[in-house]
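Q: Give me a 3D structure for the following:
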Amino acid sequence: GHRFQRAAVNETRLGIPLIFGFDVIHGYKTIFPIPLAQVASWDLGMIEQIERIAAEEASADGQNWAFAPVVDVTRDPRWGRVMEGAGEDPYLGSRVAEARVRGIQGNDLGANNTLAACIKHFAAYGFVEAGREYNTVDISEQRLREMVLPPFKAAADAGAATFMNAFTTVNGIPATMNKFLLENILRGEWMWKGLVVSDYDSVGETVAHGAAADDVDASVKCLSAGSDMDMAGGTYLRGLKPALESGRISQAQIDEAVRRVLRLKFALGLFDDPFRYLDPKRRNETLEKPEYRTFARETAAKSMVLLKNDGGLLPLTEGSRFKKIAIIGPYADSKGDKDYMSFWTLGIGVREYDSTKVVRPAQVLKPTLEAMGFQVTVTEICLDATCTEKEYSAAINAAREADLVIACLGERGLDCGECRSVTNLNLPRDQERIVSIIGRLNKPIVTVLFNSRPLVFDWITQNVPAVLVAWQPGYETGNALADVLTGKVNPSGKLPVTFPKNLGQVPIYYNHLNTGRPQQQQGQMWTSGYLDSPVTPAYPFGFGLSYSHFVYSNMKLSKPQYKMGETIEVSITVTNTSNVAGEEVVQCYIRDLLADIARPVKELKGFEKIKIGAGESKIVTFRLTEKDLSYWNNELKFKADPGNFKVFIGGNSEDVKEMDFELLK
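A: As a prediction, the model looks like this:
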């Protein structure tokens, strides 16, 4: 960086400093859980601190600009980039977007330990048809405003310095040249003043879309729509000068785009000191601090979601009836490239991340459990064509000799990310079959899933007593997993996405519209359902268990009727009836029972993560405003309608208490 910056400042006509940008997706040198996993914590303070640490490290290493966060809402787990966002809900996504912007940019963009955030991908990238990367998006304006844009608006209001376009066409127009998105909404309605950068060569790709004739035409259309900077493709370099000379664009248009770039560099302090981010001493003192690794361990444990725990099989404790434990599976001790991390730790073209820094599950589980008095064996299962029946037999024999089996299953770290779309959501490479064979031995099995997206594992759900979603936890995988399995950390994660029973249910999400013939049970004729599957998911949005047990009671509304503009207060008592202190994410949803257009069966409007001691009760209160009850109606006006509403509170989107209230004119 120093060499390039010196050349820019000292050897060019105007001496304008360079800006260095990088994909800082889930940490920079200290690798945290993937973003979707972070959101499963429902801990906004934790998410903000992850971004703060990433910004500290990246800025100390010479970066000025983070190509993050991804705020795309998506309902299709076939799409590989589901791992980068905040899941399926626009409200949760909005709160997470605000936290990420605060963490990346800090309180002062001019400080040398902050980065400019880049909100991506504007817009509707998560709604690509069939979950196929770079595919087209066809979406109504009402749904766009309701489901897609809220996290972008929240990020803009939080002061995000830059936005990035999506690769896709949105209703036939490439996002990079989409005036409706960039000029009408982003800079018009929202009055946002920052810089818009294209995604990698997406200006030039408008030619392949058939929306531009050549580089000149693409440059004219994209610059005129509000795309200020062409990332990497060189289309503006080739196209803007001839476009200016032919009169297709004006000098004023180019000047405005340049002005936005320069404003960003001024805001970052690069004109005051072009080398302020290039301090070797600070770099050596900042990267991979021990306290960053400690926090990575905490965040990984907080992100894990306990889906099943029949009979209180977990946590594993000293004095347990189990004496021999077999740890098996392809991810028990994988040394595979980027396993337990992600595609985005490739460091493409810049640097490689060191996979040896990942703490693998067996590295910690085996000595930890042995110190607790268990006998432990570790048997890996390979996942490629070289795998032999002998290796399968070794795992089965290990399970046969054990009292309990921990099966570490899932996806490779490289199975999710950009251009990692799939047509099959089953556990890859016969992993579920292996577990089903072991299941015939009638040994209790704890399944640990290392996944980047919702997967289908119905046999495991039906037959295995304990299931823990560990996601891709980052560098501190093994330590965090041991903390959760042994009860050092009480799991508190909740799903930010719906897990389907089968691929045919996709897209499946909690905040769907009702139908005219809603199905009450599978097989009910003349209703909206399937012949061969229930319509309900394997695990709903917001779901997650704990070693504690929480009971919801005494739900109260401050009154049954409210006038427009009044605040609706609703409270509930949450009691921890167990002898283990824990954390619970209390979730508040509403339903508008009669509106100008059909409304979702539930919409998240608030959540609070609370700590509750053993035997303790806490009252949680939510305050809903007229804005929370408003929606984009059939005239595309954002307003609330008078009428009847339901409000729901619970520990997930399905298991809720409910009350009714009326909104008066």
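
Q: make it CA atoms for all contacts and neighbour counts henceforth
A: Will do.

Q: For residue 182, which non-adjacent residue is spatially closest?
A: Leaving out its chain neighbours, the residue that sits closest to residue 182 by C-alpha to C-alpha, 6 or more residues apart in numbering is residue 226, at 5.8 Å.

Q: Please give the number of neighbouring residues around that neighbour.
A: For residue 226, the count of nearby residues is 24 (other C-alpha atoms under 10 Å).

Q: need the contact list for it.
A: Listed by C-alpha atoms under 8 Å, 6 or more residues apart in numbering, the contact set of residue 226 reads 177, 179, 182, 183, 196.

Q: if we go to 7 Å?
A: 179, 182, 183 (C-alpha atoms under 7 Å, 6 or more residues apart in numbering).

Q: Neighbour-wise, give me the winner out of the residues you listed.
A: Going by other C-alpha under 10 Å, residue 182 tops the contacts of residue 226 with 23 neighbours.

Q: Can you verify it is assigned to a strand?
A: No - assignment of residue 182 by DSSP: H, G, I helix; E, B strand; the rest coil gives helix, placing it outside any strand.

Q: Against residue 163, how distant is it?
A: With distances taken as C-alpha to C-alpha, to the nearest Å, residue 182 is found 10 Å from residue 163.

Q: ok, now residue 223?
A: 14 Å.

Q: And this one, please, so the two structures can be compared:
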Amino acid sequence: MTLEEKAAQMANGAPAIPRLGVPAYDWWNEALHGVARAGAATVFPQAIGMAATFDTPLMAQISTVISDEARAKHHEFFRNGQHGRYQGLTFWSPNINIFRDPRWGRGQETYGEDPYLTARMGVTFVKGLQGDDPKYRKLDATAKHFAVHSGPEADRHTFDARPSERDLRETYLPAFEALVKEGQVDAVMGAYNRVYGESASASKFLLQDTLRRDWGFKGYVVSDCWAIVDIWKHHKIVATPEEAAALAVKNGTELDCGDTYAPSLPVAVRKGLIAESEVDKALVQLFTARMRLGMFDPPEQVRWARIPYSVNQAPEHDALSRKVAQESIVLLKNDGVLPLSRETKRIAVVGPTADDTMALLGNYYGTPAAPVTILQGIRDAAPNAQVVHARGVDLVEGRDDPAATPLIEPQYLRPAKGSTERGLRGEYFRSRDLSGAPALVRVDSQIGFRWDRGSPTDNLMARGEAHGGQSVPADNFSIRWSGQLLPPVSGTYQIEAAANDGFRLYVDGKLLLDHWDKSDRLRADSVSVKLDAGRAYDLRLEYYEEERDAGVRLAWRMPGAKPPFEEAVQAARDSDVVVFVGGLTGDVEGEEMTVNYPGFSGGDRTDTRLPETQRKLLEALHATGKPVVMVLTTGSALAVDWAKQNLPAILVAWYPGQRGGNAVADVLFGDTNPAGRLPVTFYKADEKLPAFDDYAMRGRTYRYFEGEPLYAFGHGLSYTTFDYGNLKLDRERAASSQAIKVTLDVKNTGTRAGDEVVQLYLKPVDPKHERARKEMRGFQRIHLAPGESRTVTFDITPAKDLRTWDENRDAYSVDPGRYEVQVGASSADVRATKTLTVTK
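A: Alright, predicted model coming up:
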């Protein structure tokens, strides 16, 4: 290769080199909770929800399914000559940063606040992604973002994280070390920020001294996207792009997600900033990784290439998604109102996320085949009940919320005059201007779609309903829906269309809404139209998508409809029970957002309470005197003090994935006994948290927090009860290198079968220095029938489980002394203890 070719191969979008037989390859792929941004894929609960299962065997099943679908999709792309972004085998997941502060918008992507839980979930996830073949990797997993990275989002390109070395070694690094040493993770992604003054994506301390020298990492490092630019432009560590590129490669970042290496490395070599041999060394690492994935071998030699495309969104994967969602749901409170009776006659489902698909998905998601919202799940589970839905309020104040207006239902639409079908005729084009012959024509019952880097026909192809010429690209496509609108009553209707990107709406041939321009988000507009019952109106909606996220809706409000707030309160008055579904979505909490709302900034939160719009609605619902069950969709901890004091039941559903609605209904009606546990501390609303940009751990998470939480780490209730007893240590005095076996008996003392998450914590009795108050060092999720008992066993070793960082010796050590071995149902619900004495 020429020097320029070498440099180009070190960018995420590596071009083909035809004369050498090297195909183009884009290293950028996502698989946080399912294959993301590559069209149709099974969508599991968001990572924080997977962590709430406290179930590593289940995590192994999840990651195996994800890697099966990823492999199948890659080979289908390859057979069709596609080598683009989100079509490869190198996946930039999992995110194992510690969720140290509930305000961080990307905390939803993590496994929570505890290093031990994060490590166990992360190692299992990596092994499932990378497979067990001795020759070929199934996929490459990537541990990110290395290291000390958890907001604020607005400052991520400029801040310098300087935790104490004790916090670094005891909180921020252990999960990464576990994924490298136990998980054998093949890639690590650097972060945007600095750590002790060095760019995390060009840090000698992190990448050379710690990752490679101390931990023996043999894989490759990729920068976070455009983090190499930050080195010179924002951090100002060096003055030019070529200096930044040379520094990053010298210190161990082989792959640039961005566009700095390709033009700048040849310049850096010619200027003597870096030797070409150092570029060669980095490039060997990258091509070795591609070879381990079998990219240059005949597919028949690669075991993973034989996975058929039919596994994508297979029925068993859909069933697993539902099971994971069931296991992730946390019952925070229950005064006996749950489970709901099947005899309940009238159920009001109220709240802004009850019928919102985005409340299922979080961020970094694929396109689910048939997502089930919580409203639909309740309707499916209670076919004999009258289930009335009222949104009530927008998610947050001041948000132009396209999901606020109800979709036009199928019975009011028909594709042509005289047709008995219901819906609109959809013509799908491979162009963005409705030109050419449509690739697909079908009847869509409602117009309410959201695609994340997915083609509108991906799901049809996955199910075998569309083939070959019927496919539509993920970008630069357009759709025309046409047919007739059949208003049920006469009066003035508010008709609303929303899209990302452009749309035009016609009624009886008249252009009423015209936004045929690009939009960075789902944008809505509405028009008042007088319509007469009994008459059919010609309706046409035209839509185009340019790139990235895509979505389109057609909605209305009928004449005489009450204001949404009043409608919700009236629905509650007329019901036997109210299910309030609210909280957050990935539209307001997430990664470096540019749109801010009250209580939110750059995707982070400035207020940990439920948004004010929802608090006011909850109070009004409660005032009706009807029992109100709260279901929270969220990726982070919410301060729901008022609800804890006033409502009879609270569930946390997280962002529960494609079958989340069914899973929530399964728990509400008792078909599933909840056993999810909180992977983060829920703080009280008036709790004064440490400054968000302070990376010291004092006062943070259950490990260092001295106050009383609203709900503790590890908390979660059940519809049954469990007793703990007979706790034993096989030795109560041990040297640091000796293993100790811990056993206890757990019995289901209730009348229902259920799961219990048995948790083990170690607490220093007389700490010699500042350290964590207690730390999780074991958990097991077990299933017990009524009256059934089981002996649970944990193995601990002081040298591994009680080590702390000795800053004087610059090494880990174990303090001799007494430690309390605690077992229980949460970090605050300790059921039994024993004292362990550790000798030198």
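
Q: for stretch 117-130 of the first structure, how far is the first residue from the last?
A: End-to-end distance of stretch 117-130 of the first structure (C-alpha to C-alpha): 29 Å.

Q: Same question for stretch 725-742 of the second structure.
A: 12 Å.

Q: Same question for stretch 227-240 of the first structure.
A: Criterion C-alpha to C-alpha; first-to-last residue distance in stretch 227-240 of the first structure is 13 Å.

Q: cool, and stretch 158-167 of the first structure?
A: 24 Å.

Q: Can you name the residues in contact with that stretch?
A: 98, 101, 116-123, 125, 134, 175-176, 194-199, 202.

Q: go on, stretch 470-483 of the first structure?
A: In contact with stretch 470-483 of the first structure (C-alpha under 7 Å, 6+ apart) are residues 31-34, 37, 296-298, 300-301, 304-305, 340-341, 357-365, 413, 448-452, 489.

Q: Kindly report the same for stretch 831-839 of the second structure.
A: With C-alpha under 7 Å, 6+ apart, stretch 831-839 of the second structure has contacts from 724-725, 727, 732-736, 816-824.

Q: Could you do stretch 372-386 of the second structure as well?
A: 342, 344-347, 349, 354-357, 387, 658-662, 664-665.

Q: among those, which ones are buried?
A: Buried by 16 or more other C-alpha atoms under 10 Å: 346-347, 349, 354-357, 387, 658-662, 664-665, out of the contacts of stretch 372-386 of the second structure.

Q: Which stretches in the stretch 251-400 of the second structure count as helices?
A: 261-270, 276-292, 315-328, 358-361, 374-381 (DSSP state H, counting those that start in this stretch).

Q: Likewise for the stretch 551-700 of the second structure?
A: 564-573, 612-623, 641-646, 660-668.

Q: closest to residue 34 of the second structure out of these?
A: Closest to residue 34 of the second structure of the helices of the stretch 551-700 of the second structure is helix 660-668 (C-alpha to C-alpha; 14.2 Å).

Q: Read off where that closest one ends up in the first structure.
A: The alignment of helix 660-668 of the second structure onto the first structure (TM-score structural alignment) spans residues 477-485.

Q: next one: stretch 61-71 of the second structure
A: Using TM-score structural alignment, stretch 61-71 of the second structure pairs with 49-59 in the first structure.

Q: And the contacts of the matching stretch?
A: Residues contacting stretch 49-59 of the first structure (C-alpha under 7 Å, 6+ apart): 27-29, 100, 103-104, 112-115, 277, 286-287.

Q: and it, how far from the second structure on average?
A: Taken over the aligned residues, the distance from stretch 49-59 of the first structure to the second structure averages 1.3 Å (mean C-alpha distance after the TM-score superposition for the first structure).
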